[in-house]
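1. Structure here, sequence nowhere to be found:
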């Protein structure tokens, strides 16, 4: 089963949330509607700024755990490597 690791942000260089899912197209709208997690709803962390696809969900889960241990500056560098302006990567219901 395919898996995705993703990072959401409240704004450029704002609060960051790291998650994992097997269906990014379903999960991101859940966050935007306030159903994704209490943390993202409370802090307005709903902008998809980075994601990575894995062919095995177990690899995605391991990557998520690893990223959560990273220093904040490393997470920012990872986002800015492919998305320097922190643009929203999910438009509407499709992404």
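-> Received, thanks. On a predicted model such as this, the values are computed, not experimentally measured, just so you know.
2. Going by C-alpha atoms from here, please, whenever you check contacts or count neighbours.
-> Will do.
3. Which residue ranges of this protein form helices?
-> With helices called from DSSP state H, the chain shows them at 24-32, 38-43, 57-68, 72-82.
4. got a list of contacts for the third one?
-> It refers to helix 57-68. Applying Cα atoms under 8 Å, 6 or more residues apart in numbering, the contact partners of helix 57-68 are 1-5, 18-22, 53-54, 75.
5. repeat that for 6 Å
-> By Cα atoms under 6 Å, 6 or more residues apart in numbering, the surrounding residues in contact with helix 57-68 are 1, 2, 3, 4, 5, 54.
6. this is the comparison structure:
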């Protein structure tokens, strides 16, 4: 399984990525060992997580999220939280 995720950095910015092990990836981000973007912006907080079946699907989903505006990303986050409730 693959995961596409959005984290919020300590400066309030959003970072989107993909991984096969979300716990390991979050730990890396929060130790300053993750993506170059998050190295100076940790700690990060997981805001969105989606499981996908394949690596190409993870790349495609990551790309599509990165094309969204900040407002649209927050709408996606809010929608995913309301989907979990129902």
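-> That came in fine, so what should we check first? This is a predicted model, so every value here is computed, not measured.
7. what's the TM-score for these two chains?
-> Overlay of the two chains. TM-score (TM-score structural alignment, normalised by the length of structure 2): 0.83; 81 aligned residues with a Cα RMSD of 1.7 Å.
8. still on that earlier bit, sort out which of the contacts of helix 57-68 of structure 1 are buried, if you could.
-> Buried subset of these (neighbour count, 16 or more other Cα atoms under 10 Å): 3, 4, 5, 54.
9. Rebuild the residues you listed as TSV, extending it with distance to residue 69 of structure 1.
-> Shown next, in TSV, are these (distance: Cα to Cα, whole Å):
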residue	distance to residue 69 of structure 1
3	19
4	18
5	14
54	19
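10. which two in those are spaced the farthest apart?
-> 5 and 54 (7.9 Å; Cα to Cα).
11. neighbours around the equivalent of residue 13 of structure 2 over in structure 1, how many?
-> Mapped onto structure 1 by TM-score structural alignment, residue 13 of structure 2 lines up with residue 15. Other residues within reach of residue 15 of structure 1, judged by other Cα atoms under 10 Å, total 15.
12. Then residue 33 of structure 2?
-> Applying other Cα under 10 Å, we find 15 residues neighbouring residue 33 of structure 2.
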